[in-house]
Structures are given as structure tokens and as C-alpha cells.
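Q: coordinates only, sequence not included:
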């Protein structure tokens, strides 16, 4: 059995936030939307149904936990959750805070415009606030 390795594109496009029971939690490097990724730390998994039943339950629990923390941290109008995998096959779940009037509201975030980097220190502060919201 091979070891878990994060896809190179996910690593290049995101910053580590935390490790949950199952997943690596990462923040996308695009300040237009508070956009998190949950990546199950299981090798060679592309689809939800490829996870064990216990891992499926854990992923659902962790997705809900992260979505709640993101809503609490940002005060978002809506939290979008999706697992597409068309560009990056490694299973990952997007958890995105959306606001009325944000870039491309109410349309999807995928393929819209060019990513805008966070201002210096802004990403670090946001990651710290997420970690605080996730801690018991």
C-alpha cells in the first residue's frame, strides 16, 4: 500500500491550516473567497465511495465541523460544499464561504477570474482565526 501524498496542484494552490482526524485542512491562496479544502489522508482515493464506511462518516463529520467554523469565522451568507475532482483527481472537498455581492455571486467560484493573493499577514491571521474556531 502506498503512503498518502498531497497532489502537487493542491499543495501549490493552498496553505496548510490543520490536520483533523482524517483530513489535511488547507486554505486556498485566493482572497476573493474564504475557501478551504479537506483532503482525506488516504492514498490513491479519487471518489467518496472509495473511502471505507468509517472514513465516509469521518469526512462528513469533518466537513460539517469545518463548514460551521468557516461560517462562524466569516459570517458568510452561504457555505458551499463540493467534491468535483475533474482537474485534480485526488479526493478533496471544497468548503467555501460566499457572500452576496462577492466575486461572481451567485455563480460558482470555479473558473471565474484570476486568483488574488492575500495581503501580507492576512492569510496568517485568517488561519489563526480558523484554528481557534475549530478548537474545542
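A: Perfect, I can see it now. Since we're looking at a predicted model, the values are computed, not measured. Numbers count the residues shown, from 1 in each chain.
Q: From here on, just use CA atoms for contacts and neighbour counts.
A: Noted.
Q: ok, and what's touching the lengthiest helix in the chain?
A: The residue-count maximum for a helix in the chain (DSSP state H) belongs to helix 53-74. Helix 53-74 has contacts (CA atoms under 8 Å, 6 or more residues apart in numbering) with 20-23, 34, 38, 40, 48-49, 76, 78-79, 93, 95-97, 129-130, 133-134.
Q: how about the strands in this protein?
A: 14-19, 23-28, 35-40, 78-82, 93-98 (DSSP state E).
Q: want to compare, so here's the second one:
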């Protein structure tokens, strides 16, 4: 299954989960992930079979629990799809001092460039589980 080229360009592969590919967005300030369910022609959550919806919920919970170790003020989970129609779920740690708090993060730009060490950290973190 092919992942949308914009998602691929904007992120780094972390791990293949049971249903989804886990990717880290190249953001220099936030731990921001996308889960891409590896099913053809999916645009909306409701397009998934019920069992896949349950598995996606488990994957979101796994990822959220890992992010909670960073002590964020909030975990954001969202499926937008206005720019990239392929079903993908954003899961990110938010902080009261981040660049967009308390507003939405969508469409904002990081002031710091992405550091590959974040990807290495998360690859190690997910290979432990």
C-alpha cells in the first residue's frame, strides 16, 4: 500500500504496527506523530472495518501513553484530511508554552529545525515494546 507523498516527505518512519505505519512529523519543537492505517482507499475513520477501528484505537492509546511519559499538558488526537485525503491520525504532545497553545497547531511552523536524534529516540522507544 502506498502512503501519500506529502506524508512521506513531512515525516520519518518509526515502526510498522499491527494496522498502521507510525511516522514522526519533522517538527523541531513537538513530538508529533501520524498513524496511517495500511488499508487501501480509506479517507475517513468510518471507512475502516469495525475490527480495524478497534485496532486503531489501541494504537492511538499505545502512542498516547508513550507521549504521556513526557508530561505534556494535553495529548491531541485528530483526523483532518483536508489537505491529505488519505486516512491518517495525528497524535501529538501539547504544552502550555508551545507555539500555538491554546489554539490549534495546524498550519503553524516550528522555529527550530528538526533533529534526527528525536527519530532515533522514538525508534528505540517503540522497539522496546
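A: Received the coordinates, thanks. Bear in mind that the values here come from a model prediction, so they are computed numbers and not experimental data.
Q: and the angle from the longest helix of structure 1 to strand 35-40?
A: 160 degrees (axes from the mean of the first three to the mean of the last three CA atoms, to 10 degrees).
Q: residue range for stretch 35-54 of structure 1 in structure 2?
A: Aligned by TM-score structural alignment, stretch 35-54 of structure 1 falls on residues 32-51 of structure 2.
Q: Stretch 85-93 of structure 1 now?
A: With TM-score structural alignment as the criterion, stretch 85-93 of structure 1 aligns to 81-89.
Q: ok, residues contacting that stretch?
A: For stretch 81-89 of structure 2, contacts defined as CA under 8 Å, 6+ apart pick out 3-4, 6-7, 34-37, 41-45, 77-80.
Q: Can you say which of those are buried?
A: Neighbour counting by 16 or more other CA atoms under 10 Å classes 3, 7, 34, 35, 36, 37, 42, 43, 45, 77, 79, 80 among these as buried.
Q: so which pair among those is furthest apart in space?
A: Farthest-apart pair in these is 3 and 77; separation 19.7 Å (CA to CA).
Q: what residues does stretch 118-126 of structure 1 touch?
A: Applying CA under 8 Å, 6+ apart, the contact partners of stretch 118-126 of structure 1 are 29, 30, 31.
Q: Let's see that with 10 Å instead.
A: 15, 17, 27-32, 34, 73-74, 117, 128-132 (CA atoms under 10 Å, 6 or more residues apart in numbering).
Q: List the buried residues of it.
A: 123, 126.
Q: what would the buried ones among the contacts of stretch 81-89 of structure 2 look like in CSV with distance to residue 97 of structure 2?
A: CSV is the format used below for these (distance: CA to CA, whole Å):
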residue, distance to residue 97 of structure 2
3, 32
7, 26
34, 22
35, 25
36, 28
37, 31
42, 35
43, 33
45, 31
77, 19
79, 24
80, 24
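Q: which one of those is nearest residue 103 of structure 2?
A: Of all these, residue 77 has the smallest distance to residue 103 of structure 2: 14.1 Å, by CA to CA.
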